[in-house]
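Chemist: return a 3D structure for these sequence lines:
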Amino acid sequence: MSETILEMREITKTFPGVKALENVNLKVRKGEIHALMGENGAGKSTLMKVLSGVYPYGTFSGEIWYKGKRCEFRNTKQSEEAGIVIIHQELALIPQLSIAENIFLGNEQATRQIIHWNQTNQSAKELLKVVGLDESPGTLISSLGVGKQQLVEIAKALSKKVELLILDEPTAALNEEDSDNLLKLMLEFKKQGISSILISHKLNEVTKVADSVTTLRDGRTIETLDTKSEQFSEDRMIKGMVGRELTNRYPHRQPNIGEVVLEVSDWNVFHPLQNERQILHDIHFKIRRGEIVGIAGLMGAGRTELAMSIFGRAYGKKISGRIKLRGQEVHFRNISDAIAQGMAYVTEDRKELGLILMDDIKSNISLASLKQLSKLSVIREHQEIMEAESFRKKMNIKSPSILQKTGNLSGGNQQKVVLSKWILAKPEILILDEPTRGIDVGAKYEIYTIMNQLADEGKGILMISSELPELLGMCDRIYVMSEGRLTGELSRSEATQENIARLMTKGKGEHS
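Modeler: Sure thing, here's the model as predicted:
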């Protein structure tokens, strides 16, 4: 496995006002899984876009050597013809088309512009077998979950005779089982001689499958380590990524817990389209001031549905039950009512539901507080600028200005903008749904620190997370959900991964 398949030399890429990559070097051996790690904004995705021709030759400086030849890719078609295929974090599938149509899109099995559908479906069937997806080639993408869609993307890559597969945060939106299956698939490809570059923030995934790791920081190469070498460790990776040692992944907090600020009881919710399908059953929980309360559960347990239904009935039909805020029963007709009563909800999907990506940082931060920033329905622009600038500094949002487009920020900085938006609205209850999904270990620590500060100010925080170590490291109490029901409540001293896992997998007949 010593033969080099790829070498990127002294790659430098500049955007207006920002040097994204500076003299970056990367060497990948044939048949290895090479992990690329770094904080959000370190330049990982940019480097892969340079390699795959998304940023064409001439828009960067440096050299790309692939299979012993210097390459000058001017588009992705050229890199794919050479056997380099990239699977982006945002899946590039068309929901209204079938699996087979998506796999061969742009690479149609056709003669004289007439598609051979039998050949297309048969080839798709064979590729689906390779990636372990038991679905008909005619199934529409829109009917598949994210995990299965990810496998379709890989089947699509294999249809292009891939020799170097680039996976950008492939497990960011997957549950644990789907993530494990994807990692096993990468190991299977390795046996077949396919090289892979894995971009991931999940240290446990990297240590599980990678042969070597290159760390980037601030657009520069820090080091490359063999994962079998004595120097390699998770702590070494973290230090390389953030430039300092994180002796504790979760900042220390001495909780000062007060009276109950939110109580939800007898909460029942039905599916918004399938009227007879009950999603949540008799939920009861409470949050006190200064307390961080976690909700654990497998995908489909009803965690997000619970959060959205409480937050101004943003999800569900035939909702019944009671919400008490500060000891008084409240009735939310809509999201505006919930915000007015002091609730905030940081959605798990910041790009679709949390931000207006084409708008600037300033406008996104002020979005939930326009009433208090306005006089006679006219926004006081000076105050809006002052507030946005204050949050940019306080939250350490890395951008040259509050007028920068939010879509151009890294994931961690986008998450800080979402948090800033809600903190400016001065909530008493903050619901955080997967608050650190898709962000690096350094940015996670900053988010945790902000959460602790908010709890210290007496706010009640409800945290939904798929990462059990995160819940254990941050929460004072943890509720566990399974199949739309609460199956248990654990204090900090009772909460272990084993106890949570046991409650997460309770069946219907076992619910307490």
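Chemist: from here on, contacts and neighbour counts on C-alpha atoms
Modeler: Noted.
Chemist: from residue 282, how far out is the residue nearest to residue 399 when sequence neighbours are not counted?
Modeler: The shortest distance from residue 399 to any non-neighbouring residue, by Cα to Cα, 6 or more residues apart in numbering, is to residue 409 (7.4 Å). Per Cα to Cα, to the nearest Å, residue 409 is found 41 Å from residue 282.
Chemist: and the two? which has more neighbours close in?
Modeler: residue 409 (19 against 15; other Cα atoms under 10 Å).
Chemist: for the more buried one, give its distance to residue 206.
Modeler: Taking Cα to Cα, one finds residue 409 at 25 Å from residue 206.
Chemist: likewise residue 400?
Modeler: Taking Cα to Cα, one finds residue 400 at 32 Å from residue 206.
Chemist: the structure of the following sequence is requested for comparison with the preceding one:
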Amino acid sequence: MREEILRLERVTCREQGVVQLENFNLQIFRGEIMGLLAVNSHGLNTLVRLLRRRLPLERGYVYYRERQINAWGSQIPDRTLQRIGIIENRSSLVSGMTVADNIFVLRPSFKSWLIRTSLLRTQLKPVLEQLGADFSPDDYVDRLTPFQRFVVEMLKAVLGGCRLIVLREVSTFISDADLSRLHAIIRKFAQEGISFLYIGYHFEELREICDRTALLMNGTIPKVLLRGEPLFPCGEPYHQLVRGQMERENSTSPTKRVAFQASHITGGEVRDLSFSVQPGECVVLQDLNNQIFADLLDLVTGQLPLEKGNFEMEGKPFAPGYTREIAILLEHAHDSMLIKEMSVLDNLCFTLDHRLPEVWRSNRLRRGIERECGELLDPELFSLWPEQLTTPQKYDLIYTRVLLQKPKVIFCAQPFQGADMELRMRIWNHLKRLQEQGAALVILAVNLADSLSLAHQLIRIHRGGPHEYYSREDFSRLSDTTPWADFYQHFG
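Modeler: Next up is the predicted model:
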């Protein structure tokens, strides 16, 4: 009989008066890689918090390694606290310390008064060699790549006694090439009896690595898919939306005018990067090492000097700097792009003063903006503050603001990061609307995710070069595990 590592049985959990998990059931066995596909995100954060520390339950039971660690209406002693490792986008490693220090010295069970560096190195070196790691125990974690830091966090969890490791949104900060290496390491640990809960938003990614995949919808698990079982019909509306758009685009011819061009750009981590994008077109820059995004945006906005190369906008030299002709959408835009001290209407008008100089003085003009945006935003939202909005409403506000701004070029940093299937469809529609308005899109991505469904060009950026350039006709050559690659293979 298989050893059970985790079981959540009929769990109902409420936070701030809202039921987040309802009659939630999940079972993970020893050495199993269990996928969790978030069709929508309701209850996902609560589930992770429940595994990280014990939350009070309204109903149900939680078992870890066949031992009850949480139950409704009862208090479980602290000595039964679970050892579950959780690895997310934000690294938990301590900067300024070595790999060995992070793995051994900072774990609760380390009780030595004297740190014997040579002993720690001797213990860790064979483990790294066994995994084929390309870094040493003495390397500082600040200098590691995202993939290397991820491996260190996994080792820290395993050597710290965790028998279950939760991996959340791995593909948003690990590139395609490194993802295959990571999957090999996960399988190796699974063979040694470590279990994994692999949380993601793309079935293509989960089906490659997971033994079973549970669907999370509205705080419950309606279905568990076995390996090889197709996903249907949860993602079908989204697939139909993208398929229809691609069929329409295949029947239209692109314009020849270039909206924005970068020629041999060099500065910071960016090395000899060239690309061009036309109005209504989308180019995806895939950073395989997750190193250049911040520097590229700083080069465009003039915060970082160009060492080499130049920019052009509509065939004319473009001096880097802040301009309303360029819009920049940062990662997690619903958190990073709104001003909490301003109302929803003020946030909406924030980038309009170049088109409507009287926008801050004319109430009549602002009422006209409310009427104009009535089809895109719920009119009842205009009197609210950003913190009162839901996440989808925040995204609606941000993209409507950019739509009113009417920029010629839009740089989007990982627009689909952290978005469930429903929110991805919403963001996809907003980006399509901006394209139809004539804006040129430049999407910065670590993993392609849904960006490929919008792309006309793909540039895969290697550290130090050379870079790989793909036109839409070449997308069919991409790996089958790439989201939406099967669509391009169909249309290719």
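Chemist: neighbour count for residue 400 and residue 206 of the first structure, which is higher?
Modeler: Taking neighbours as other Cα under 10 Å, residue 400 of the first structure and residue 206 compare with residue 206 leading, 23 against 10.
Chemist: got the contact list for that one?
Modeler: Going by Cα atoms under 8 Å, 6 or more residues apart in numbering, residue 206 of the first structure touches 35, 200.
Chemist: so is it in a helix, a strand, or just coil?
Modeler: Per DSSP: H, G, I helix; E, B strand; the rest coil, the local secondary structure of residue 206 of the first structure is helix.
Chemist: same check on the one 10 residues further on?
Modeler: Secondary structure state of residue 216 of the first structure, per three-state DSSP, is strand.
Chemist: now for the residue lying closest to it once chain neighbours are set aside, how many residues are close by?
Modeler: Spatial nearest neighbour of residue 216 of the first structure, excluding adjacent residues (Cα to Cα, 6+ apart): residue 38 at 4.9 Å. The tally of other residues near residue 38 of the first structure (other Cα under 10 Å) stands at 29.
Chemist: mind listing what residue 38 of the first structure touches?
Modeler: 44, 201, 215-217, 240-242, 440.
Chemist: swap in residue 32 of the first structure?
Modeler: By Cα under 8 Å, 6+ apart, the neighbours of residue 32 of the first structure are 1, 190, 193-196, 210-212.
Chemist: if we go to 7 Å?
Modeler: Residues in contact with residue 32 of the first structure (Cα atoms under 7 Å, 6 or more residues apart in numbering) are 190, 195-196, 211.
Chemist: show me what residue 51 of the first structure aligns to in the second structure.
Modeler: Aligned by TM-score structural alignment, residue 51 of the first structure pairs with residue 51 of the second structure.
Chemist: ok, residues contacting the one helix or strand its match maps to?
Modeler: Using DSSP states H and E, the element containing residue 51 of the second structure is helix 44-52. With Cα under 7 Å, 6+ apart as the test, helix 44-52 of the second structure has contacts from 20, 84.
Chemist: same check on stretch 262-274 of the second structure?
Modeler: 275-276, 291-292, 295-296, 305-312, 464.
Chemist: if I look at the residue nearest to residue 216 of the first structure, how far off is residue 240 of the first structure?
Modeler: Residue 38 of the first structure is 8 Å from residue 240 of the first structure, where distance means Cα to Cα.
Chemist: touching both of these two, which residues are there?
Modeler: When contacts are counted by Cα under 7 Å, 6+ apart, residue 38 of the first structure and residue 240 have residue 215 as shared neighbours.
Chemist: on that earlier part again, so which of the contacts of stretch 262-274 of the second structure belong to helices?
Modeler: Judged by DSSP state H, those include 295-296 as members of helices.
Chemist: quick one: buried ones out of the contacts of stretch 262-274 of the second structure?
Modeler: 275-276, 291-292, 295-296, 306, 310-312 (16 or more other Cα atoms under 10 Å).
Chemist: give me the distance between the residue nearest to residue 260 of the first structure when sequence neighbours are not counted and residue 138 of the first structure.
Modeler: Closest residue in space to residue 260 of the first structure, ignoring its immediate chain neighbours: residue 288 at 4.0 Å, by Cα to Cα, 6+ apart. Applying Cα to Cα, the value for residue 288 of the first structure to residue 138 of the first structure is 51 Å.
Chemist: from the centroid of the first structure, which residue is nearest?
Modeler: residue 438 (3.1 Å; Cα atoms, centre = their mean).
Chemist: can you classify that residue by secondary structure?
Modeler: On the basis of three-state DSSP, residue 438 of the first structure is classed as coil.
Chemist: looking at it, it is touching residue 172, isn't it?
Modeler: Yes - assessed by Cα atoms under 7 Å, residue 438 of the first structure is found in contact with residue 172 at 5.5 Å.
Chemist: can you give me the helices for the second structure?
Modeler: Using DSSP H, helices in the second structure cover 44-52, 99-100, 117-131, 146-159, 176-191, 203-209, 236-250, 293-301, 333-336, 344-349, 363-372, 391-405, 421-436, 485-491.
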